[in-house]
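In: here are the coordinates; sequence isn't available:
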């Protein structure tokens, strides 16, 4: 339990500065806080990320598109009028080039809807084939 508590909170001195507008902080114990970020801010971060990755250009071509940002990145999958985002990190072991967080993929990014189990299985197979074709060693 202590590990989980440390994972979702961290110890620090009481705040001596202001949070950005709209952000709030809840004190959950003597020296543990949880910071709440408004959904509007999270949406802005997502739109900024899409702009940086040049998403409008990506949406014109069906298939997979890999966009790296430092040690992490996104594999966009475009199919007809929808797309999803698959997150990955660079691997620290020689067996793999990237580590893909495929199990966290549960929905399409646009239009926003839950992915069916059949779609998920088909996408995983297509991703595996694409990675092999691109000679990218990945751990799904």
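Out: Yep, that arrived. All values derive from a computational prediction rather than experimental measurement. Numbers count the residues shown, from 1 in each chain.

In: all contacts plus neighbour counts: C-alpha atoms, from now on.
Out: Fine.

In: Beyond the top helix by length along the chain, next helix or strand please.
Out: When the chain is parsed with DSSP state H, its longest helix is helix 117-133. Of the helices and strands lying after helix 117-133 in sequence (DSSP states H and E), the nearest is strand 138-139.

In: Tell me the helices and strands packed up against that next one.
Out: Applying 3 or more C-alpha pairs under 8 Å, 6 or more residues apart in numbering; DSSP states H and E, we find strand 138-139 packed against strand 98-100.

In: which secondary structure elements does the strand it packs on contact?
Out: Taking 3+ C-alpha pairs under 8 Å, 6+ apart as the contact cut, strand 98-100 packs with strand 82-90, strand 138-139.

In: Next up, a structure to set beside the first:
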């Protein structure tokens, strides 16, 4: 299972990817990868820069908060869908049956601008993607 996101940064465009891999019979790894020079999250490259972020002996999965449901709060699902539901509002990491990490996704904001400004960048017009 993986999740990709196109990003524009001061160093140039890249596709960022989170991927869960199985290593052997009882080792699960969350990998963060960066595909330099790519702008389209539907493709990959063979020159990805990868980092193992989390390793566990329990099954690990990505989970997505899809913008639907009562009051528009969203519904947690294991698939992102075919696109008709829109982009996820957040992504989570589930280890065993417990969600251990949850991070919001800001698809209309520049990742490098958010990294520079922090949370105030969410509302700052200079962080708008063009």
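Out: Okay, I see it. Because the structure is a prediction, the values reported are computed rather than measured.

In: Tell me how they score on TM after superposing.
Out: Here the TM-score for the pair of chains, by TM-score structural alignment, normalised by the length of structure 2, is 0.22; 52 aligned residues with a C-alpha RMSD of 5.0 Å.

In: quick revisit: specify the angle between the longest helix of structure 1 and strand 82-90 in degrees.
Out: For helix 117-133 of structure 1 against strand 82-90, the angle by axes from the mean of the first three to the mean of the last three C-alpha atoms, to 10 degrees is 50 degrees.

In: What ranges does structure 1 have for its strands?
Out: Along structure 1, the segments classed as strands by DSSP state E run 10-11, 24-29, 32-36, 63-69, 72-79, 82-90, 98-100, 107-108, 113-114, 138-139.

In: Out of the ones you listed, flag the one nearest residue 123 of structure 1.
Out: Each of these has some distance to residue 123 of structure 1 by C-alpha to C-alpha; the shortest is strand 72-79, at 8.6 Å.

In: could you say what helices and strands that closest one packs with?
Out: Other elements packing on strand 72-79 of structure 1 under the criterion 3+ C-alpha pairs under 8 Å, 6+ apart are strand 63-69, strand 82-90.

In: Now that strand: buried residues?
Out: Residues of strand 72-79 of structure 1 classed as buried: 73-78 (neighbour count, 16 or more other C-alpha atoms under 10 Å).

In: do stretch 50-69 of structure 2 as well
Out: By neighbour count on 16+ other C-alpha under 10 Å, the buried set for stretch 50-69 of structure 2 is 55, 59-67.

In: For burial, what's the neighbour tally of residue 13 of structure 2?
Out: Look at residue 13 of structure 2: counted by other C-alpha atoms under 10 Å, it has 16 neighbours.
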